[in-house]
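Colleague: Make a model of this:
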Amino acid sequence: MITMKDVIREGHPTLRIVAEKMTIPLNDEEKDLAKELLKFLKTSQDPELAEKYELRPGVGIAAPQVNVSKRMIAVHVPSDDPEATEPEFSTVLVNPKIISHSVQQTCLPEGEGCLSVDREIPGYVPRHKRIRIEYFDIEGNKQKKRLKDFPAIVVQHEIDHLNGVMFFDRIDPDNPLALPEGLEVLGSEEQ
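Modeller: A predicted model of the protein is given here:
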């Protein structure tokens, strides 16, 4: 089982290199890694299990974060709807790429965090509000998906990891809490 001990932290060279494209279909070892990444996220979101295994809650993780420089990410975004029995978006994406995106940008009101970053880094992280992605699932099937708002932000954050980019690279170093014109803060009423 993947735990926080397996997650490399900022400063590790693997986090700054462009990950290798994966060959489809995945081999058994790669499929196991994919399942483990998703299992980590689900476990980390269960308060009792997270405490038991000392996991920080996460909604996304990229293979480079466990020191495997391959283009694979896992996301597990729970639904906002308290009645929902299924997560809003939960899957492993192999060789994901953004094929189109909105001009409109958005960001999280509290900034972003990362399992590989152990410190608070204040600042708005501009992301596309809507994206269309193409990726392969674990079984090697090509998938296309439209995402918006929080799931879109999560996927963009994880794809950045595949390209050696950390979320704080996108924060304005001179004025981290300045909202660029046209940037919508997710969940804010003033738009």
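
Colleague: alpha carbons only for contacts and neighbour counts from here, please
Modeller: Noted.

Colleague: What segments of the protein are helices?
Modeller: For the chain, the helices defined by DSSP state H cover 28-44, 47-53, 149-162.

Colleague: Most tightly packed of the ones you listed?
Modeller: helix 149-162 (a mean of 23; mean count of other C-alpha atoms under 10 Å).

Colleague: starting at the chain centroid, how far to that helix?
Modeller: Here helix 149-162 is found 4 Å from its chain centre; the criterion is C-alpha atoms, centre = their mean, to the nearest Å.

Colleague: Tell me which other helices or strands that helix touches.
Modeller: Applying 3 or more C-alpha pairs under 8 Å, 6 or more residues apart in numbering; DSSP states H and E, we find helix 149-162 packed against strand 60-62, strand 72-77, strand 89-101, strand 127-128, strand 130-136.

Colleague: Would you mind finding the most buried of those?
Modeller: Ranked by mean neighbour count, the helices and strands packed on helix 149-162 are led by strand 60-62 with a mean of 28 (mean count of other C-alpha under 10 Å).

Colleague: Which other helices and strands does that strand contact?
Modeller: With contacts defined as 3+ C-alpha pairs under 8 Å, 6+ apart, strand 60-62 has these neighbours: helix 28-44, strand 72-77, helix 149-162.

Colleague: The first one to strand 72-77, inter-axis angle?
Modeller: The reference is to helix 28-44. Interaxial angle of helix 28-44 relative to strand 72-77 (axes from the mean of the first three to the mean of the last three C-alpha atoms, to 10 degrees): 30 degrees.

Colleague: How about residues contacting helix 28-44?
Modeller: Applying C-alpha atoms under 8 Å, 6 or more residues apart in numbering, the contact partners of helix 28-44 are 1-3, 49-50, 55-63, 72-76, 91-92, 138.

Colleague: next one: the second one
Modeller: Contacts made with strand 72-77 from outside it, assessed by C-alpha under 8 Å, 6+ apart, are listed as 22, 34, 37-38, 41-42, 59-63, 87-96, 151, 154-155, 158-159, 162.

Colleague: One more, please, to line up against the first structure:
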Amino acid sequence: MITMKDIVRESHPSLTRSAAVVEVPLSKDDKQLLEDMMQFLKNSQDEEIAEKYELRAGVGIAAPQLGIEKQIIAIHFEDIDGKLYSMGLVNPKIISHSVEQSYLSSGEGCLSVDRPVEGYVPRHARITIKATDINDQPVKLRLKGYPAIVFQHEIDHINGIMFFDRINTEDPFNIPENSSPIQ
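Modeller: Predicted structure coming up:
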């Protein structure tokens, strides 16, 4: 079971390097890693389990956050309309995106960052992703709003980019041009 002790923190080198492409079909180990990552997210959102094991709630996690430099991400959350996004993906790539931007009005957080980081993180308002799922099937997703932000955050991890790298250092609360806030 993955716990907070398994998650590397922001000074760890795996968080600043591009992760390796994962071979498909997936190995048993890669499938198990994806399943473990999904279970961590579910556990982190279960109040009883989270309290018992001192887990911080997360909606996404990437293998580099476990010190594993592979292009593997897991996502588990419901959007404001109640649509469940629950999947493990390998080799996710943003293949197209909008010019329009968005940002979380409350800012972003990260399981690998133990401190509050203030500021807006500019993201594409709409993205299209291609990836491979845990069953070796190709996946194409069109996302907007909060789901688009979550996926971009995790894809950044496999590219060695932390969310705070995107915050305007001169003016952290500068509203990104051509953007709209996501509550």
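
Colleague: Which residue in the first structure aligns with Arg123 of the second structure?
Modeller: Here Arg123 of the second structure is matched to Arg127 in the first structure, going by TM-score structural alignment.

Colleague: how far away is its match from Val18 of the first structure?
Modeller: 20 Å (C-alpha to C-alpha, to the nearest Å).

Colleague: Tell me how many other residues surround whatever residue of the second structure lines up with Asp174 of the first structure.
Modeller: Aligning on TM-score structural alignment places Asp174 of the first structure opposite Glu170 in the second structure. Neighbours of Glu170 of the second structure under the rule other C-alpha atoms under 10 Å: 7.

Colleague: and the gap between Glu170 of the second structure and Glu118 of the second structure?
Modeller: Computed as C-alpha to C-alpha, the Glu170 of the second structure to Glu118 of the second structure distance reads 12 Å.

Colleague: residue nearest the centroid of the second structure?
Modeller: Taking C-alpha atoms, centre = their mean, the centroid of the second structure lies closest to Glu154, which sits 2.4 Å from it.

Colleague: Find the nearest non-adjacent residue to it, please.
Modeller: With C-alpha to C-alpha, 6 or more residues apart in numbering as the criterion, Glu154 of the second structure has its nearest non-adjacent residue at 5.8 Å, and that residue is Ala62.

Colleague: Can you name the residues that contact the one you found?
Modeller: Shown in contact with Ala62 of the second structure (C-alpha under 8 Å, 6+ apart): Gln71, Ile72, Ile73, Ala74, Glu154, Ile155, His157, Ile158.

Colleague: at 10 Å instead, please
Modeller: The contact partners of Ala62 of the second structure, by C-alpha atoms under 10 Å, 6 or more residues apart in numbering, come to 7, 15, 19, 34, 37, 68-75, 88-90, 111, 153-158.

Colleague: for Lys21 of the first structure, same thing?
Modeller: Residues in contact with Lys21 of the first structure (C-alpha under 10 Å, 6+ apart) are Ser69, Lys70, Arg71, Met72, Val94, Asn95, Pro96, Leu162.

Colleague: tell me the two of the residues you listed that are most distant?
Modeller: Ser69 and Pro96 (14.0 Å; C-alpha to C-alpha).

Colleague: looking at it, Arg71 of the first structure is touching Asn163, isn't it?
Modeller: Yes - taking contacts as C-alpha atoms under 10 Å, Arg71 of the first structure lies within contact range of Asn163: 8.8 Å.

Colleague: Between those two, which is the more surrounded one?
Modeller: A count of neighbours by other C-alpha under 10 Å puts Arg71 above the other of Arg71 of the first structure and Asn163, at 24 against 17.

Colleague: Gln39 of the second structure and Ala125 of the second structure, how far apart?
Modeller: Taking C-alpha to C-alpha, one finds Gln39 of the second structure at 28 Å from Ala125 of the second structure.

Colleague: What of Arg142 of the second structure?
Modeller: Distance of Arg142 of the second structure to Ala125 of the second structure, given as C-alpha to C-alpha: 11 Å.

Colleague: which residues do these two both contact?
Modeller: His97, Ala148.

Colleague: Compare the two (neighbour count), which wins?
Modeller: Legend: neighbour count by other C-alpha under 10 Å for Arg142 of the second structure and Ala125, higher for Ala125 (24 against 14).

Colleague: Report the contact partners of that one.
Modeller: 97-103, 143-149, 178-182.

Colleague: one more time with 6 Å, if that's ok
Modeller: Contact analysis of Ala125 of the second structure by C-alpha atoms under 6 Å, 6 or more residues apart in numbering lists Glu100, Gln101, Ser102, Lys144.

Colleague: Report the buried members of those residues.
Modeller: Among these, those scoring as buried are Gln101, Ser102, Lys144 (criterion: 16 or more other C-alpha atoms under 10 Å).

Colleague: so what's whatever residue of the first structure lines up with Ser102 of the second structure up against?
Modeller: Under the alignment by TM-score structural alignment, Ser102 of the second structure pairs with Thr106 in the first structure. Counting by C-alpha under 6 Å, 6+ apart, Thr106 of the first structure touches Pro126, Arg127, His128, Lys129, Leu183, Glu184, Val185.
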